[in-house]
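A structural model of the following input is requested.
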Amino acid sequence: MTATLAHLIGTVFYVGHLKPAPGTWGSLVALPLGFLVYQIGGFWLFCIAIVVGFFKGWWATEQMTKGSDNHDPSEIVIDEVIGQWVAIAPVFYGAWLLEISTLMLWPGWVAAFMLFRAFDILKPWLVGWADRRDDALGVMLDDVIAGVLAAVGVVLFAAFFHYVLM
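Predicted coordinates:
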């Protein structure tokens, strides 16, 4: 039962088994899932979901990699979901603050997705440091850090667009 639950969480209900590029599939599925959470409970429920998802993902990753040499198998995509949620958080915050639909901020969705994937794949600076930990916490942290860097990029792009170009 524990292994099955860990597998469901770690693969985000088997999304991690989609080929090619399971990490990209995980990031893609994170967007409608995050939208659903936001629609149900708003920005604060979305923030709680990030924290709860991080700890569930850490647990699931530990369970799935226990006794294995591979600390980050490609089918584990819960880390991509949480990292993508961190990246999209400024968009949801902006929509919540302005009391508008998150869909009106669609360029932020695109920027969050593209920046997160770039940071997750290239693993610059702290992202690479976390990935080199070779443990379940590192699996989760590298994507959270990539998400934070992407979120900063989303804010900078929004500021540039709204305050420089407009």
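
C-alpha from now on. contacts and neighbour counts both.
Noted.

which helix is the longest one in this structure?
helix 22-65 (DSSP state H).

list the buried residues for the next helix or strand after it?
Downstream of helix 22-65, the next assigned helix or strand under DSSP states H and E is helix 78-98. Residues of helix 78-98 classed as buried: 78-96 (neighbour count, 16 or more other Cα atoms under 10 Å).

next, the second sequence, to be compared with the first:
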Amino acid sequence: MTSPAPTSPRQLMRHPHGWIALGLGGGLAPFAPGTFGSMVAVLLWALFVIAAAPDMTLRLVFLAAAIALCTWSADWASRRLQRKDPGCIVSDELAGQWLALLCVPDAWPWWLAAFVLFRIFDIGKPWPMRRLERLPGGIGIVADDLAAGVYAALILVAARVLISP
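Alright, predicted model coming up:
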């Protein structure tokens, strides 16, 4: 029995997992889909923080649930596209960017810094991030971006300590 033909990225948008995996369509950008996915993540974070989550406990619960859902959706989409980690899947950018944003004050300059640092680490993939891509399925898709989020968060926390009086 032959496997079905791969789905196109646009066809994924017909399913809720596709909306998540493609970052509400950010992954369909004709260039730099990861950057567009990260921009979507910052905008969603701003809406979430403004609307519902001044409390750090709620933010942590949201982040844990989002990481699980982003991983599941990335796995779902990669199986339908029949590719390991296609560029159109940006739910990994959502999860990693949100991890970096968790560690900064609720102010646009900090959010911009989190965005820039996350993108630098996500694109550059310093050790051992590239190894994390070898993990299976959605876990391998998301793990390296979570590491980029951790690296960005560490620098941002250090900057906060140095800037604070």
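
quantify their similarity with the TM-score.
Superposed pair, TM-score by TM-score structural alignment, normalised by the length of structure 2: 0.82. Supporting alignment: 151 aligned residues with a Cα RMSD of 1.9 Å.

for the longest helix of structure 1, packing partners?
Here helix 22-65 of structure 1 touches helix 2-10, helix 78-98, helix 106-122, helix 136-159, going by 3 or more Cα pairs under 8 Å, 6 or more residues apart in numbering; DSSP states H and E.

which one of the ones you listed is the most hemmed in?
Neighbour counts (mean count of other Cα atoms under 10 Å) averaged over each of the helices and strands packed on helix 22-65 of structure 1 peak at helix 78-98, with a mean of 25.

for that one, the distance to its chain's centre please.
8 Å (Cα atoms, centre = their mean, to the nearest Å).

once you drop chain neighbours, what's closest to Glu75 of structure 1?
Using Cα to Cα, 6 or more residues apart in numbering and skipping the chain neighbours, the partner closest in space to Glu75 of structure 1 is Gly16 (4.0 Å).

map that neighbour across to structure 2 for me.
Using TM-score structural alignment, the partner of Gly16 of structure 1 in structure 2 is Gly27.

same thing with Met140 of structure 1?
Checking TM-score structural alignment: Met140 of structure 1 goes with Val142.

next one: that match from Ala52 of structure 2, what distance?
Separation of Val142 of structure 2 from Ala52 of structure 2 (Cα to Cα, to the nearest Å) stands at 25 Å.

quick one: average offset of stretch 44-56 of structure 1 versus structure 2, please.
For stretch 44-56 of structure 1, the mean distance to aligned residues of structure 2 following superposition is 1.5 Å (mean Cα distance after the TM-score superposition for structure 1).

what range in structure 2 matches that stretch?
The aligned range for stretch 44-56 of structure 1 is 57-69, by TM-score structural alignment.

my read: Asp75 of structure 2 touches Val142, true?
No: at 9.3 Å, Asp75 of structure 2 does not count as touching Val142 under the criterion of Cα atoms under 8 Å.

and the residue nearest to Leu60 of structure 2 when sequence neighbours are not counted, what does it touch?
Distances taken as Cα to Cα, 6+ apart put Leu102 closest to Leu60 of structure 2, at 8.0 Å, once the chain neighbours are dropped. By Cα atoms under 8 Å, 6 or more residues apart in numbering, the residues touching Leu102 of structure 2 are 59-60, 153.

do Thr65 of structure 1 as well
71-73, 136.

may I see the buried residues of stretch 40-51 of structure 2?
40-42, 45-46.

of those residues, closest to Pro165 of structure 2?
Ala46 (26.3 Å; Cα to Cα).

aligned partner of the closest one in structure 1?
Checking TM-score structural alignment: Ala46 of structure 2 goes with Phe35.
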